[in-house]
Structures are given as C-alpha cells and as structure tokens.
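[1] Based on what follows, work out the 3D shape:
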Amino acid sequence: MTEKTIFSKIIDREIPADIVYEDEVALAFKDLNPQAPVHLLIIPKKAIASANDITSADREIIGHLHWVAAQIAERDGFAADGYRTVMNCNDNGGQTVYHIHLHLLAGKAFGWPPYQERKKQA
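    Coordinates of the predicted model:
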C-alpha cells in the first residue's frame, strides 16, 4: 500500500486545513507558506501523483480544478483584477507533494518570468 500524502490526509480530515471550498471532485485550502496575499491550493479528491500521471479519464477533473479557481476568484472578488494558476510537475518543476494541485495566487501584480532559476544543492 502506498503511503498517503498530506493532501490525502487533508481530504480524509486526518489533519486540519483552512478549507475555503469543497465539492464532490475537489477541495481548496489556504497554503501554509503563502507566496502572495491570496495563495490557495486546489486539489482533486482523486489521488493523481503528478501532471505526468493524468490520463484521458482525468481530463474532466483537471478542467474542474481550473473551474473551481475561477469560481473562487469571482466569489472572493479578485477575478476582475486577475490571478495566476500554477501546476508544478516533479522536482525541477517545483513539485513537493506528489498529489497534483493547482496553486491559485492573487492579491498582487505578478511579473514574468514567474520564478528565479533554482540552484541545485551540491
């Protein structure tokens, strides 16, 4: 049996999170290490390790995550100003929890490129 991720434990209410949205497919909660005034994580209730593991059967789930982001943005009043969504994939993409998740960031103007290059530790 594969060990549950922290996100699976949040879905199962084994550990607490500041949940801001939930439906039958997805759950959204505040990031513990926010990188913007608004930083939410939107996760599918189905465990999918990374973007590389998305199958054709998961297409509606992935679209749903983006729909949830738009609904939250509208509900919370930052849709018109704009926001950023990001899904990291694997180590070089910045993924640290292997349960896909969509970052929803808002509340400030973002530039491009979004990140500085990460230096590998020797």
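[2] hey, let's count contacts and neighbours off CA atoms from now on
    Noted.
[3] Quick one: end-to-end distance for stretch 20-34.
    Stretch 20-34 has an end-to-end distance of 15 Å (CA to CA, to the nearest Å).
[4] quick one: buried residues of that stretch?
    Judged by neighbour count (16 or more other CA atoms under 10 Å), stretch 20-34 contains these buried residues: 21, 22, 26, 27, 28, 29, 30, 31.
[5] I have a second one here; can you model it like the first so I can compare?
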Amino acid sequence: MAVDATQPYDDQNVFAKILRGEIPSKKIYEDDVAFAFHDINPQAPTHILVIPKGAYVSWDDFSARASDAEIAGFARAVGRVAREAGLVEPGYRLLANTGPDSHQEVAHLHVHIFAGKPLGPMLAR
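    Below is the predicted model of the structure:
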C-alpha cells in the first residue's frame, strides 16, 4: 500500500523497528545519521537501502526538517555505501519514492541503491 508522505511519522514502521534492533537486517553501513542494509526483496542483483536515523517520513519531510548536518551526512553516507560496495563503475541507480503516486511503501525516508546489471530506462514506457 502506498504511503501519504504528508502523514505524521509512525515509529512502528518497519525501518524504525530495524533501527531499534527489533527486526533483524543485513547491515552494510552505520554512522551517526544513516543506516544501510540489504533489501529483503531485491529488485536488482545489488539492492541496498539507506535510511536516516531520524524520524522522517519522506524526502520532502527530510529536506524541510532535517538539520544541515543530517542532510550532508546522509548524502555522504549514500555515496560512501555505493563506493564501498564497488558500484561507481559500472554504475548504479538511486531512487527515493515520496507519496502515493511514487508507490512509497514505508513511511520512513529510504534511498534505494540498485546495481549489478544494466537497469534499462528509468520508467516503463
């Protein structure tokens, strides 16, 4: 079910539970502002999720309310995860869904990193 990105943050969402250690994950990276792990239902040979540790529903929410340090730290974490996974060459795709039209499924900001094969066009034609 798609998420309304304007809704209040729900601390019972699956990513909040992962951050609290209530649900296991295959952690790849963690720092003060970000946590990265393998997606349990990969859509590409490499499918990594990077989430902020703060309570943000979507990219819109994050860009409006997060501190400059959180925003910079999160952006750097996404890049670092991709580099450390060896994805810069031959390339990767970043995706962050916001709201129902994008089919955002979890009401916690998350960036997908897809790689490991030619990914084709961005949107179905």
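[6] hang on, the earlier thing: strands - which of the buried residues of stretch 20-34 of structure 1 land there?
    Residues of the buried residues of stretch 20-34 of structure 1 located in strands (DSSP state E): 21, 22, 26, 27, 28, 29, 30.
[7] which other helices and strands contact the lengthiest strand in structure 1?
    If you go by DSSP E, structure 1 has its longest strand at strand 38-44. Strand 38-44 of structure 1 sits against strand 26-30, helix 59-76, strand 102-106, with contacts defined as 3 or more CA pairs under 8 Å, 6 or more residues apart in numbering; DSSP states H and E.
[8] Adding distance to residue 96 of structure 1, write these out as a markdown table.
    Shown next, in a markdown table, are those (distance: least, CA to CA, whole Å):
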| stretch | distance to residue 96 of structure 1 |
| --- | --- |
| strand 26-30 | 16 |
| helix 59-76 | 19 |
| strand 102-106 | 12 |
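[9] out of those, nearest to residue 13 of structure 1?
    Residue 13 of structure 1 lies closest to strand 26-30 among those, at 11.5 Å (CA to CA).
[10] now the angle from that closest one to strand 38-44?
    With axes from the mean of the first three to the mean of the last three CA atoms, to 10 degrees applied, the angle from strand 26-30 of structure 1 to strand 38-44 works out at 160 degrees.
[11] if we can go back for a sec, which one of the buried residues of stretch 20-34 of structure 1 is nearest to residue 77 of structure 1?
    residue 21 (14.9 Å).
[12] Skipping its backbone neighbours, what lies nearest the residue mapped onto that closest one from structure 2 in space?
    Aligned against structure 2 by TM-score structural alignment, residue 21 of structure 1 finds its counterpart in residue 29. In this structure, residue 29 of structure 2 finds its nearest non-sequential neighbour in residue 36, 4.9 Å apart by CA to CA, 6 or more residues apart in numbering.
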